[in-house]
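coordinates for the following, if possible.
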Amino acid sequence: MKTMNVRLAAAVALIALPFAAHATGSCTTEPKTKWMQDKEVSSQLEKQGYQVKRVKTEGSCYEVYALDKKGNHHEMVVNPVDGKPVSEEVNE
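Purely as a prediction, here's the structure:
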């Protein structure tokens, strides 16, 4: 029984891990003076083939809503200092 609970807890942790930054709103501890502008984040993602619809500040992260080349909707939590996605949810 104890082994099953440990396995269940581990599975839940693995599923929840990508969304931890979103849930806590913690992507960076850097001050906003070191953050990329939202336009820079949009431009960086557009160079990767996304059509960015919206960028908003959410805690110490940027939350980006975009479409890929196939028209799939992406909701990304992005580190505002380097512009790299921390987590991503895709809705086809």
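
from here on, contacts and neighbour counts on C-alpha atoms
Fine.

so G49: helix, strand or coil?
coil (DSSP: H, G, I helix; E, B strand; the rest coil).

give me every residue that touches it.
For G49, the contacting residues are 68-69, by C-alpha atoms under 8 Å, 6 or more residues apart in numbering.

distance-wise, check it relative to K70.
10 Å (C-alpha to C-alpha, to the nearest Å).

which element follows the longest helix along the chain toward the C-terminus?
If you go by DSSP state H, the chain has its longest helix at helix 2-16. Once the chain leaves helix 2-16, the next helix or strand it forms, by DSSP states H and E, is helix 20-24.

just give me how far that next one sits from the chain centre.
In terms of C-alpha atoms, centre = their mean, to the nearest Å, the centre of helix 20-24 is found 9 Å from the chain centre.

now it: buried residues?
Of all the residues in helix 20-24, those buried under the rule 16 or more other C-alpha atoms under 10 Å are 21-22.

need the contact partners of it.
Contact with helix 20-24 is made by 27, 58-59, 61, 77, 86-87, as judged by C-alpha under 8 Å, 6+ apart.

surely N91 meets H73?
Yes - look at N91 against H73 with C-alpha atoms under 8 Å: they come within range, at 5.1 Å.

one more sequence to fold, the one below, so I can look at both together:
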Amino acid sequence: MRKFVIVATAFAAVGTLAATTAQAASLGRPCTTAPEAQWLSLDTLRARVEAAGYRVQRAKLKAACGEIYALDRNGARVELFVDPTSGQIVATQ
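Sure, this is the predicted structure:
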């Protein structure tokens, strides 16, 4: 019985971690519902994030959200989720 509880707990922990990672990667929702024609260019998004004090390493647009991988002012790695219509940072990870 004890072995079953340990295994069940391990599976539950892995399932929770996987669900949390999937939600965090996409925020669980798009950053905008505006049509793509209204989005800023990726270069503009990068420039706005850099103006906010981050050093951009990689950027992409995914699921109506700008995903920018950068270093903060202390050199720590961060993932920023940016609204592609305004360049506003809507979440960090």
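
TM-score of the superposed pair?
The pair, once superposed, lands on a TM-score of 0.69 when counted by TM-score structural alignment, normalised by the length of the first structure; 72 aligned residues with a C-alpha RMSD of 1.9 Å.

hang on, the earlier thing: which of N91 and H73 of the first structure has more residues huddled nearby?
Shown here are N91 of the first structure and H73; by other C-alpha atoms under 10 Å, H73 has more neighbours (19 against 9).

what's the more buried one aligned with over in the second structure?
Alignment note: H73 of the first structure maps to R77 in the second structure; criterion TM-score structural alignment.

burial count for the residue nearest to its match when sequence neighbours are not counted?
With sequence-adjacent residues excluded and distances taken as C-alpha to C-alpha, 6 or more residues apart in numbering, R77 of the second structure is closest to L71, at 4.6 Å. By other C-alpha under 10 Å, 18 other residues sit near L71 of the second structure.

OK, contacts around L71 of the second structure?
Shown in contact with L71 of the second structure (C-alpha under 8 Å, 6+ apart): 54-57, 77-78.

the same query, at a cut-off of 10 Å, please.
L71 of the second structure is in contact with 50, 53-57, 77-80, counting by C-alpha atoms under 10 Å, 6 or more residues apart in numbering.

ok, now L42 of the second structure?
48, 59-61, 66-68, 84, 87.

now it: how far from T32 of the second structure?
15 Å.

one more: A25 of the second structure?
In terms of C-alpha to C-alpha, A25 of the second structure sits 15 Å off from T32 of the second structure.

leaving out chain neighbours, which residue sits closest to the spatially most central residue of the first structure?
The first structure has V77 as the residue nearest its centroid, 1.8 Å off, counting by C-alpha atoms, centre = their mean. Leaving aside its chain neighbours, V77 of the first structure sits nearest to E63 (4.7 Å; criterion: C-alpha to C-alpha, 6+ apart).

residue in the second structure paired with the one you found?
Counting by TM-score structural alignment, the partner of E63 of the first structure is E67.

wait, A76 of the second structure touches Q93, no?
No - at 11.1 Å, A76 of the second structure does not count as touching Q93 under the criterion of C-alpha atoms under 10 Å.

returning to what we had before: which of the contacts of L71 of the second structure fall within strands?
55-57, 77-80 (DSSP state E).
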